[in-house]
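Visitor: okay, sequence plus prediction incoming.
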Amino acid sequence: MNYSEYISGQLPLIISIPHDGQLFPPEIPDRKKNYPSVVKSNDLNTQDIGRELADKIMLHFNGKRPYLVINHLGRSKFVINRPIKEGVDGKDSITLTDIKDVETNFGQGLLIDIHGHGHPENFIEIGYVLSAWKY
């Protein structure tokens, strides 16, 4: 159904693009806003950023590319990087085979999850669940 795209890599690096999908099939129910953290709006342009980052890394590492995982479903339908009850209605499990592949081939790796934000500042943020602070 082309709901997701997986490009195998040759480096211990996974680039995930979870929230820029443009498919909204009516047969997949919309996610419910049962949790305070449920966001249903898409991140913008993160597919372009993630693909360009993968291409730059490939150039730097002599043609070896990172793994690339892209969710093509809109965020109102499916979220790949959330616990199952928040990520999708009516599904039981999510398996990321690329994580197992990296662990098998390299022992460990790095996952880069590409996101957008709605802040008025034009910042690049690195981190996870960071509290707000002044720059």
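Guide: Ah, there it is.
Visitor: C-alpha only now, for contacts and for neighbours.
Guide: Noted.
Visitor: can you spell out which helices and strands pack onto the lengthiest helix in the chain?
Guide: Ordering each helix of the chain by length in residues (DSSP state H) puts helix 46-60 first. Helix 46-60 is packed against strand 13-17, strand 67-71, with contacts defined by 3 or more CA pairs under 8 Å, 6 or more residues apart in numbering; DSSP states H and E.
Visitor: ok, how many other residues are close to Gly50?
Guide: Neighbouring residues of Gly50 were enumerated by other CA atoms under 10 Å; the total is 21.
Visitor: and for Lys56?
Guide: The local packing count at Lys56 equals 13, with neighbours defined by other CA under 10 Å.
Visitor: same check, this time on His60
Guide: A total of 11 residues lie near His60 under the criterion other CA under 10 Å.
Visitor: second structure for comparison follows:
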Amino acid sequence: MKKHLQRRKRRSVPVPIASMGDIAFLLIIFFMVCSEVSKDNSKARLTLPFSEFVEKIEIPVAARIAVDENGEIFFDGYQVDSVKEVEMGVRALLTKTVSDDQRHVQFKCDAQLTKEQFEPVIKAIAAGGGIIEAVGENNE
């Protein structure tokens, strides 16, 4: 005598996928806002200087200062009128820092600028309490 085996019917559990698209877009927007690329919105047109001593540093920066080919100064992407504004801006950003890791300021300048043109900006960053991270291109 054969016994008939009865198979159990599997119940399908519905997975709600309607909101997954919303979640994916929210995650994309979150990572775009938090990324370092979105913070570098400088309108400065410059050619970075070359050096054999360039190395990549993974330390987050508190501010980004750039001096373009015309000597115009940009603080976090916005043009400022004087070196004094750079010093005061860096000082204001760094007032509540507790460690040196929070005091790094990225500095970019055009390769064609002379020392007399960019040195006051470097002095202003230092006077404001920033640790300067100069940006350049590798010779390789």
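Guide: Good, I have the coordinates. Model, not experiment: these values are computed from the prediction.
Visitor: TM between them?
Guide: The pair, once superposed, lands on a TM-score of 0.26 when counted by TM-score structural alignment, normalised by the length of structure 1; 70 aligned residues with a CA RMSD of 5.8 Å.
Visitor: before we move on, back to that, tell me which residues in the longest helix of structure 1 are buried?
Guide: For helix 46-60 of structure 1, the neighbour count (16 or more other CA atoms under 10 Å) marks Thr46, Gln47, Gly50, Arg51, Ala54, Asp55, Ile57, Met58 as buried.
Visitor: name the single longest helix found in structure 2.
Guide: helix 20-34.
Visitor: for the helices and strands packed on helix 46-60 of structure 1, which one sits closest to Glu5 of structure 1?
Guide: Distances from Glu5 of structure 1 to each of those were compared by CA to CA, and the smallest falls on strand 67-71, at 5.0 Å.
Visitor: next SSE downstream of the closest one?
Guide: Toward the C-terminal end, the helix or strand that comes next after strand 67-71 of structure 1 (DSSP states H and E) is helix 84-87.
Visitor: what's downstream of that following helix, the next helix or strand?
Guide: With elements assigned by DSSP H and E, the helix or strand that comes after helix 84-87 of structure 1 is helix 97-106.
Visitor: tell me what that next one is packed against?
Guide: For helix 97-106 of structure 1, where contacts count as 3+ CA pairs under 8 Å, 6+ apart, the packed elements are strand 13-17.
Visitor: how about a cut-off of 6 Å?
Guide: Under the contact criterion of 3 or more CA pairs under 6 Å, 6 or more residues apart in numbering; DSSP states H and E, the helices and strands touching helix 97-106 of structure 1 comprise an empty set.
Visitor: contacts for the helix or strand encompassing Ile125 of structure 2?
Guide: Ile125 of structure 2 is part of helix 115-127, with elements assigned from DSSP H and E. Helix 115-127 of structure 2 is touched from outside by Val83, Glu87, with contacts defined as CA atoms under 6 Å, 6 or more residues apart in numbering.
Visitor: pull out the buried residues from that helix.
Guide: Going by 16+ other CA under 10 Å, helix 115-127 of structure 2 has these buried residues: Phe118, Val121, Ile122, Lys123, Ala124, Ile125, Ala126, Ala127.
Visitor: repeat that for stretch 73-87 of structure 2.
Guide: Counting neighbours by 16+ other CA under 10 Å, one finds that the buried residues in stretch 73-87 of structure 2 are Ile73, Phe74, Phe75, Asp76, Gly77, Gln79, Val83, Lys84, Val86, Glu87.
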